[in-house]
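*Asks:* need coordinates for the below:
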Amino acid sequence: MSTSDPAERAVAVVGMSCRVPGAEDLDAFWDLLRDGVDAITDVPAGRWDLDGIPDGAHGFEGVRRGGFLDRVADFDSGFFGISPREAEAMDPRQRLALELSWTALEHAAVVPETLRGAKAAVFLGATGDDYAALVHRHGGDAVSHHSMAGLSRGVIANRVSYQLGLRGPSLTVDAAQSSSLVAVHLACESLLSGAATLALAGGVHLNLAPEGTLAFARAGALSPDGRCYAFDARANGTVRGEGGGMVVLKRLSDAVADGDTVHCVLLGSAVNNDGGGEGLTVPDGEAQRELLHSAYAQAATDAARVRYVELHGTGTRAGDPIEAAALGAVLGQDRPDAEPLLVGSVKTNIGHLDGAAGVIGLIKVALSVRNGILPSSLNYAEPNPAIPMERLRLRVNDTTGPWPEGPRLAGVSSFGVGGTNCHVVVGQAPA
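*Replies:* Model (predicted):
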C-alpha cells in the first residue's frame, strides 16, 4: 500500500462470504468459531479411492481425515445464466467462486447488476488442478469445447468478472498456501492506485483427488491423527481442508462516503519471499521478521499494540517455532502492558484450506473484531518445547472470551511453501 497518509491507506471490508467445513455461510462460520467446533471428519464416501492405502499405514493415517464440504457438485447454473453442459465442464472452484462473490456482494448491500461496466477488480487465490486431473483420466472423450476455459485455473477470477460484467483487474493468484491473502494485498494495492473502485478478493480450494494429500503425507507435513496442534507440544503436521471465502473491499474514504457498513479496516499489508534460507520449503525467520516490520510500517501502527495474531499456524514441527520466534521478536517485545500477544489458528477448526487459507483467517479476525469476541484455538494443551512462550511474550488463545482490553488491533499471517509470505494488519471500523 503506497500512499503517504495512513488514513488514505486504509481499506474497508464492507462485505464477506465463506463456505468452509462445518459451515455453509458466514453466520454458521461464526457459530462454529464461537462454539469451538472441530469440523474434521473422515473422507466423505465416494470422494477418493483409498484402496491402495491400507488402514494404519505408517505416515499415511491422516490421508483418511480432513475438512470437507458437503455437496460440492451442486450448482444452480440457471441462476448465473450458464447452460448445464457448460457448468458440467467447469472446475467446481469456478462455481464456488461465483457463489461466494454473489453472496459477498449481497452482504455488502451491493446489487451486482449495478457494477456492470465498473472498475471493479477480482483477485482470487487458487492452487492445484484436481478437477482437470480427474477429467483427463477419462481421456479425450471427456474434453469438450467448454473445457479450455472450464478447466483453466487462470479463468477462475475471470469467470467472476465475466458473469458480473466487471472491467477492473481480474486475475487468479497462485503463491501456494499464501495465495488468498496475497490476493487481498493485491486488491488493496489496486484500490489505492486507482485501478479499481471496488474489489472482490479471496480464494477457493477443493480436494477432489487424493494425490495432493498423499504429497503432504510423503513430505512429512500431514498430521497422522488428522488434527492441527498449532504451537502445541504434540504438533505433528497439518490437516487438509477445503472451501473458500471472499471479501468486498473499498477505500475507507469511499466506504464512508457511500454510507457502507464497515466490518473492519485493513490498515496495511506486506508481501515478501524467504529468498534462500535453508531450503525451498523451509520457512525463514529473518524473512518473516522483515515481513512483519514492513506490514506495520505500511500501516503506520505500533506493532506492540497488537492484541491478537491469526497465525499461519499449521502445526508443523519446523514451521511453528520459526513463526513464533518472528512474532515474539517483532510483536512480543516492548508491549505497553503485562499482557502477552494472543495467537491462534483457524486451521485447528477446519484444516488448512491451502490457497484459500489466508482469507479464511482474515474473515475470522474480521468477525472477531466486529463482535468483540476472540474464539479459542483448538487442540492446545502445553506449549511446543521449541517455543519459549513466556520469553517471546506469546500466549495461545485457548478459551473463547471477550476481546482483550485495549485496541481491537490484529494481524493475519499466511505463508506459502515456496517462501511467499503475507501479513495484513486489521483494525476496528471507525465510529
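
*Asks:* for the rest of this, base every contact and every neighbour count on C-alpha atoms.
*Replies:* Will do.

*Asks:* pretty sure G15 sits against A255.
*Replies:* No - counting by Cα atoms under 8 Å, G15 stays clear of A255, with 11.0 Å between them.

*Asks:* more neighbours: the two, which one.
*Replies:* Higher neighbour count among G15 and A255: G15, with 25 against 18, using other Cα atoms under 10 Å.

*Asks:* and W403, how far from V412?
*Replies:* 16 Å (Cα to Cα, to the nearest Å).

*Asks:* next, the contact list for V11, please.
*Replies:* C188, L249, K250, R251, L252, V265, L266, L267 (Cα atoms under 8 Å, 6 or more residues apart in numbering).

*Asks:* would you do the same for the sequence below? I want to compare the two.
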Amino acid sequence: MENLDQLSPLQRAVLALKEMRAKLDAVEKSQKEPIAIVGVACRFPGGADNPALFWQLLHNGVDATTEFPAERWNIENYYNADPDKRGKIYTRQGAFLQNIDQFSPEFFRISPREAESLDPQQRLLLEVCWEALENAGQVPKSGSQTGVFIGIGQNDYAQLKLYANAPEQISAYDGTGNGLCFASGRLSYVLGLQGPNMAIDTACSSSLVAVHLACQSLRAGESDLALAGGVQLMLSPEVSIFLSRSKALSPDGRCKTFDAAADGYGRGEGCGMVVLKRLSDAMADGDNILAVIRGSMVNHDGASSGFTVPNGQAQQALIRQALKNAHVDPSEVDYVETHGTGTALGDPVEVKALGTVLGEGRTEPLMIGTVKTNIGHLEAAAGIAGLIKVVLSFQHEEIPPHLHFKQPSPHIPWDELPVKVPTAPTQWSSINKPRIA
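*Replies:* Reported below is the predicted structural model:
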C-alpha cells in the first residue's frame, strides 16, 4: 500500500471518498439486514400452551371458543342479549386461557407477597419469555444489549381492586405490579438485560409494532438480541361492556371473517413471544432459524369516514412500502395472515387493499386467512398470534384451515380479486421458490 504522504491531494481525496463510500454502504446494508426468528413460545386458548400444541390446534381446525369461565366474573350478572342494554354484555362466549392463577414466583425471585399484586399478564410474560429463550437456545448475559418490546393494552387486574372499593388494601407493589410500563421492565430486571425496553399500546397492532421496533433496534445496533411479543387477558367485565356499547362484538363470540354472517369479533386472550437476531449473527452462531423477517412497515389510517373506520388507501400504501423494504415483488407473496376481525365493514376494506396491491403480476391466487377464527381476537396480542401461526406454517409447509367460512361476504368483490380462502389444510411447497407471507 502506498504511503499517504506520497499521494497527491487528488489521490488522497479519491481514497477518502472510497472509504466514505464503503462506510455508507455498510451502514445502508445494516439498516436493511434481514432479521431471523430463532425462537418462539406461546400460551393460547384451546390448551395451546406451546408451539407444538398450537400447531395441532391450527392443523385440526379447532374452534377454541367457550363460555366465560366462572372464575373470571359472574356472566349472569352482566349478560343480556339486548345490545342496547346499558351496563350489559350481549355475548356469553370468548376464547380463554386456563390456569392463569398458577405461578411460581420463587423461580423469578419474586416474593409471595409481591406476587399477589402482580398482574397475571406480567406473570405470563415472565413464563413465556423464559420459554422462548429456551426454545431459541439463547442465554442472554446479564448486562447484555438485549432489547424487550412488549405489546400490552389492558390492566384489568388493577380494575379488580379499584372496583372492590378497598383503597386500604392498595400496597406499594400494586403500582409496579399493574402499570403497563412495568410489564416489559420486569423482564429486563429479572434477566438483567440492558438493551432498549418498552411497553407498546397501539391497540390491535401493539404486538406487531413491538416486533417492528425490535427489528429496527437490531438493525440500528441498539440491540444484539431482542424479545418481542404481546399479552392480553380478560379479568374484569368493563372492556367487554364498552365493546358491547360499541356493538363491536359478535353475539356468538366468534370471528366469522370474510363470511356473509360476519357480525363483529369474539374476544380472545393469550401471550406470544419471539426471539430475534440479525440474520448474519444467527447464521454465524449456528442458530436454528425458524423464519426471516425481510421487511416491515408501520403507518396510521389518518383521516377516514370515522375514528374507528379503516382507510383502504392507507392500507395499500403500507403494504407497498413493506414490500419495498423487503425487496419482494407483490406476486411473490403466497399467503397473508390478515387482521380479519370479522366485521362487515373492516373485512371488505382489507381484502380489497390486499387484492389491489398483491394481485399485480400474479398467476396463482393469494391465500388469505386469520387465526382469529380459531382463538378469537387477542387485541394487543393479536398480531403476535398471527406471526407465530405463519412461522409454524413455514415449518410444517402447510397453510391451516380458515374457519367459519361458509357463505362468502357479498361486500367483497371475489370475482375481481385474485384471492382464495383455504378451508382445509393446504400444502405449501417451497420446491420452486421460498415461501413468502
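
*Asks:* between G15 and A255 of the first structure, which contacts overlap?
*Replies:* Residues touching both G15 of the first structure and A255 (Cα under 8 Å, 6+ apart) are V262.

*Asks:* for W403 and V412 of the first structure, indicate the residue with more neighbours.
*Replies:* More crowded of W403 of the first structure and V412, by other Cα under 10 Å: V412, with 26 against 19.

*Asks:* quick check: the more buried one vs D129 of the first structure, distance?
*Replies:* Taking Cα to Cα, one finds V412 of the first structure at 26 Å from D129 of the first structure.

*Asks:* next: G259 of the first structure.
*Replies:* 40 Å.

*Asks:* of those two, who's got more company?
*Replies:* Taking other Cα under 10 Å, G259 of the first structure and D129 do not tie; D129 has more neighbours (19 against 8).

*Asks:* so what corresponds to that one in the second structure?
*Replies:* With TM-score structural alignment as the criterion, D129 of the first structure lines up with N155 in the second structure.

*Asks:* wouldn't its match be in contact with T176 here?
*Replies:* No - counting by Cα under 8 Å, T176 is not a contact partner of N155 of the second structure; they are 11.9 Å apart.

*Asks:* what's the match for R12 of the second structure in the first structure?
*Replies:* Aligned partner of R12 of the second structure by TM-score structural alignment: none.

*Asks:* same question, G264 of the second structure
*Replies:* Aligned partner of G264 of the second structure by TM-score structural alignment: G237.

*Asks:* list the buried residues in stretch 348-364 of the second structure.
*Replies:* For stretch 348-364 of the second structure, a neighbour-count test (16 or more other Cα atoms under 10 Å) marks P348, V349, E350, V351, K352, A353, L354, G355, V357, L358, G359 as buried.

*Asks:* what of stretch 108-125 of the first structure?
*Replies:* A108, V110, P112, R116, K119, A120, A121, V122, F123, L124, G125.

*Asks:* need the contact list for the first one.
*Replies:* Read that as A108 of the first structure. Neighbours of A108 of the first structure in contact, by Cα under 8 Å, 6+ apart: V14, G15, M16, V248, D260, T261.

*Asks:* would you mind measuring from the alignment partner in the second structure of the third one to D201 of the second structure?
*Replies:* Translated: M16 of the first structure. Using TM-score structural alignment to pair residues, one finds that M16 of the first structure aligns to V40 in the second structure. For V40 of the second structure, the distance to D201 of the second structure (Cα to Cα) stands at 21 Å.

*Asks:* ok, these two, which is more surrounded?
*Replies:* V40 (28 against 19).

*Asks:* the more buried one belongs to a helix?
*Replies:* No - applying DSSP: H, G, I helix; E, B strand; the rest coil, one finds V40 of the second structure to be strand, outside a helix.

*Asks:* excluding sequence neighbours, find me the nearest residue to it.
*Replies:* V274 (4.5 Å; Cα to Cα, 6 or more residues apart in numbering).

*Asks:* just to check, the one you found is in contact with I37?
*Replies:* Yes - using Cα under 8 Å, V274 of the second structure makes contact with I37 at a distance of 6.6 Å.

*Asks:* who has more neighbours, these two?
*Replies:* V274 (27 against 24).

*Asks:* counterpart of the more buried one over in the first structure?
*Replies:* Per TM-score structural alignment, V274 of the second structure is aligned with V247.

*Asks:* that match: what's it in contact with?
*Replies:* By Cα under 8 Å, 6+ apart, the contact set of V247 of the first structure is V13, V14, G15, M16, S17, A104, L200, A201, G202, V359, I363.

*Asks:* that one sits in which helix or strand?
*Replies:* strand 243-251 (DSSP states H and E).

*Asks:* okay, now E61 of the first structure: neighbour count?
*Replies:* Quick note: E61 of the first structure (other Cα under 10 Å) scores 18 neighbours.

*Asks:* buried residues, the helix or strand just after the strand holding V247 of the first structure. List them.
*Replies:* Sequence-wise, the next helix or strand downstream of strand 243-251 of the first structure (DSSP H and E) is helix 252-258. By neighbour count on 16+ other Cα under 10 Å, the buried set for helix 252-258 of the first structure is L252, A255.

*Asks:* distance from the chain centre to the helix or strand just after helix 252-258 of the first structure, please.
*Replies:* Under the assignment DSSP H and E, the closest C-terminal helix or strand after helix 252-258 of the first structure is strand 264-273. The chain centre lies 13 Å from the centre of strand 264-273 of the first structure; the measure is Cα atoms, centre = their mean, to the nearest Å.

*Asks:* what do you get for stretch 222-236 of the second structure?
*Replies:* 9 Å.

*Asks:* for stretch 223-237 of the first structure, same thing?
*Replies:* With Cα atoms, centre = their mean, you get 19 Å for stretch 223-237 of the first structure.

*Asks:* fine, thanks again, bye for now.
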